[in-house]
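>>> whatever this is, show me its structure:
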Amino acid sequence: AKPTAGARQIQKLILLFQMTYVGAPMIYYGSEAGMWGADDPDDRKPMVWPEFQYENERTHPFADKTRANDEVTFDQELFSYYKRLIRLRTENEALRRGDFTTLLADNDKEVYAFGRTEHSNEVIVVINNSENEQAVNLILGGARTYRDAMTGMVVEGSNQLVLLLKRKSGLILVRER
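As a prediction, the model looks like this:
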């Protein structure tokens, strides 16, 4: 079945992690376009393109099962999100080759924060995997200013950053020079 809005939010959170974490990210065919499907034969559907119209998916790949009548479209908003994160990774050396440090791992709150640094370039990534809004305090080594890479919002802290993250969300904070 077509992913729910909640499932799409989780997909975006996973992508944010994937594009900022250590290693080479991999995008499975069609994920960036909003395609779905897992079991054979739905794991290799024809690619969805923005300039075409498609029939709704009405039948389940297994004849004895039923499914909802799902509209098939190219997800431009999701595609733009992928492009922004890929561009950020491409343009930021710390996200491609930088050293990695865990800054916070809070299992109870389901919050994880890490830093990536390459020379004077510093990035902090904070991920809230919980179903609730979470307040996060990160200790800094002095006064610093960061810019949220996705919104442009400026975040400042003298010895700590105090952040409020919505449910199933993340922040990418790039240190201002």
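>>> CA only for contacts and neighbour counts going forward, please
Noted.
>>> how far away is Met26 from Ile86?
11 Å (CA to CA, to the nearest Å).
>>> the two: which is more packed in?
Comparing Met26 with Ile86 by neighbour count (other CA atoms under 10 Å), the higher total belongs to Ile86, at 18 against 9.
>>> what sits against that one?
Contact analysis of Ile86 by CA atoms under 8 Å, 6 or more residues apart in numbering lists Met19.
>>> and it, helix, strand or coil?
Secondary structure, DSSP: H, G, I helix; E, B strand; the rest coil: Ile86 is helix.
>>> now do it against Asn159, distance only.
31 Å.
>>> for the protein, what spans make up the strands?
In the chain, the strands defined using DSSP state E lie at 99-106, 111-118, 121-128, 134-139, 144-148, 154-157, 160-165, 169-175.
>>> make TSV out of those strands and add mean neighbour count and distance to Ile10.
TSV is the format used below for the strands of the chain (neighbours: other CA atoms under 10 Å; distance: least, CA to CA, whole Å):
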stretch	mean neighbour count	distance to Ile10
strand 99-106	14	19
strand 111-118	20	14
strand 121-128	23	10
strand 134-139	16	16
strand 144-148	17	20
strand 154-157	16	24
strand 160-165	16	14
strand 169-175	22	8
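>>> can you redo those strands as TSV with distance to Arg8?
Output for these, formatted as TSV (distance: least, CA to CA, whole Å):
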stretch	distance to Arg8
strand 99-106	24
strand 111-118	19
strand 121-128	15
strand 134-139	20
strand 144-148	21
strand 154-157	27
strand 160-165	17
strand 169-175	11
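>>> closest to Asp75 out of those?
Ranking these by proximity to Asp75 (CA to CA) places strand 169-175 first, at 19.4 Å.
>>> what packs against the closest one?
If you count contacts as 3 or more CA pairs under 8 Å, 6 or more residues apart in numbering; DSSP states H and E, strand 169-175 packs onto helix 5-20, strand 121-128, strand 144-148.
>>> how about 10 Å then?
Here strand 169-175 touches helix 5-20, strand 111-118, strand 121-128, strand 144-148, strand 154-157, strand 160-165, going by 3 or more CA pairs under 10 Å, 6 or more residues apart in numbering; DSSP states H and E.
>>> show me what the second one is packed against.
Spelled out, that is strand 111-118. If contacts are counted by 3+ CA pairs under 10 Å, 6+ apart, strand 111-118 sits against helix 5-20, helix 93-97, strand 99-106, strand 121-128, strand 134-139, strand 169-175.
>>> here is the second sequence; please produce its structure so I can put it next to the first one:
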Amino acid sequence: MRNIMATDNEPFTKLTQSLKESLKFYGSHSLMGNITGNHDLPRFITFASGALAFNEDDKAAGWNRDIQIIDTIGYYKLLQVTAFINTIPGVPVIYYGDEIGMPGAGDPDNRRPMKFDNLTKFEQMVKDQTTKIVHLRRNNLALVYGDLIMLYSDDNSMVYARKYFNKISIVSFNKSNTNKTIQINLPEYINATNLISSFGSDVRITDNQMEINLKPYSFDILFN
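Prediction:
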């Protein structure tokens, strides 16, 4: 997940295939922990912002240079990861500091003291959006208990649904640097008539056809 979300080199189709295989192997009854990161890994935003490469010695990087956010696009990529782990089956786990986009290379640079105040505008934005994502999951039964239905994926976009009885959520991602319009024919058992956008994307639903326009490096969560 990390290299797919952080870079343009890996397609979303690889992530959807991995997700299908994981659910098939472990079963929907298993509650897997879905993490943004942990103390053994460099922080995701460090890769996503271009401050660290996947093929370099992450521990040496933490000791030898001051790792900071290079490209603010990393904040939006981090939010995509947060949205992803909160909308797939399992238990979302947000590593401390990822709710504001703290940087960090390999251990121990990824264990910096928590920053509680004097947030930058981007850190505050990530905190606010993360809070909203967590609130949506907590108050939407489809995102907690629903079946996962993969609807679409290509190199830079991915769409799936969660369905729990009459509760439905549709989650969409665009990891490219341009606007993306996705058109999907929905299964008959997904009634999307009353779905509304949580993050302001342009959505059009007619019968069982859905069209959604996503901004660069963005996502949306539709729910009824």
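>>> okay, the helices and strands packed on strand 111-118 of structure 1 in TSV with distance to Gly30 of structure 1 next?
As requested, these are exported to TSV (distance: least, CA to CA, whole Å):
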stretch	distance to Gly30 of structure 1
helix 5-20	13
helix 93-97	23
strand 99-106	29
strand 121-128	24
strand 134-139	32
strand 169-175	22
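>>> residues contacting the residue lying farthest from the centre of structure 2?
Distance from the C-alpha centroid of structure 2, by CA atoms, centre = their mean, peaks at Asn64 (30.3 Å). By CA atoms under 10 Å, 6 or more residues apart in numbering, the contact list for Asn64 of structure 2 reads Asp58.
>>> gap between it and Ala105 of structure 2?
Applying CA to CA to Asn64 of structure 2 and Ala105 of structure 2 gives a distance of 10 Å.
>>> give me the common contacts of those two.
Asp58.
>>> pretty sure Arg204 of structure 2 contacts Met210?
Yes: the pair Arg204 of structure 2 and Met210 passes the contact test of CA atoms under 10 Å, sitting 5.8 Å apart.
>>> find residues that contact each of the two.
Gln183, Thr193.
>>> Leu103 of structure 1 - nearest residue in space that isn't next to it in sequence?
Phe114 (4.8 Å; CA to CA, 6 or more residues apart in numbering).
>>> that neighbour -> structure 2?
In structure 2, the residue paired with Phe114 of structure 1 according to TM-score structural alignment is Tyr160.
>>> surely its match meets Leu143?
No: using CA under 10 Å, Tyr160 of structure 2 makes no contact with Leu143, being 11.2 Å away.
>>> okay, and the common contacts of the two?
Between them, Tyr160 of structure 2 and Leu143 share these contacting residues under CA under 10 Å, 6+ apart: Thr87, Ile88, Ser169, Ile170, Val171, Ile221.
>>> and the two most separated of these?
Top of the distance list for the shared contacts of Tyr160 and Leu143 of structure 2 (CA to CA): Ile88 and Ile221, 11.7 Å.
>>> which residues touch Gly30 of structure 1?
Contacts of Gly30 of structure 1 by CA under 10 Å, 6+ apart are Trp36, Gly37, Asp43, Arg44, Lys45, Pro46, Met47, Val48, Trp49, Phe74, Phe79.
>>> structure 2: which residue goes with that one?
Looks like Gly30 of structure 1 aligns to Gly97 there (TM-score structural alignment).
>>> what of Val125 of structure 1?
By TM-score structural alignment, Val125 of structure 1 lines up with Val171.
>>> ok, its match - contacts?
Neighbours of Val171 of structure 2 in contact, by CA under 10 Å, 6+ apart: 83-84, 87-88, 143, 150-151, 158-162, 197, 219-223.
>>> let's go with 8 Å and repeat that
Contacts here follow CA under 8 Å, 6+ apart; on that basis Val171 of structure 2 touches Thr87, Val159, Tyr160, Ala161, Phe219, Asp220, Ile221, Leu222.
>>> in a markdown table: these, plus distance to Ile35 of structure 2.
Formatted as a markdown table, those follow (distance: CA to CA, whole Å):
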| residue | distance to Ile35 of structure 2 |
| --- | --- |
| Thr87 | 12 |
| Val159 | 20 |
| Tyr160 | 19 |
| Ala161 | 20 |
| Phe219 | 18 |
| Asp220 | 20 |
| Ile221 | 19 |
| Leu222 | 22 |
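>>> name the nearest of those residues relative to Asn177 of structure 2.
For those, the minimum distance to Asn177 of structure 2 (CA to CA) is 12.7 Å, reached by Phe219.
>>> I'd say the closest one and Ser176 touch.
No: if you go by CA atoms under 8 Å, Phe219 of structure 2 and Ser176 don't touch, sitting 11.1 Å apart.
>>> grab the nearest non-local neighbour of the match of Val125 of structure 1.
Nearest to Val171 of structure 2 is Ile221, by CA to CA, 6+ apart, at 4.6 Å.
>>> how about that neighbour, what's its partner in structure 1?
Superposed on structure 1 with TM-score structural alignment, Ile221 of structure 2 falls opposite Ile172.
>>> quick one: closest of the helices and strands packed on strand 111-118 of structure 1 to Gln53 of structure 1.
Gln53 of structure 1 lies closest, by CA to CA, to one member of these: helix 5-20, at 21.4 Å.
>>> where does the closest one end up in structure 2?
Structural correspondence for helix 5-20 of structure 1: residues 72-87 of structure 2, per TM-score structural alignment.
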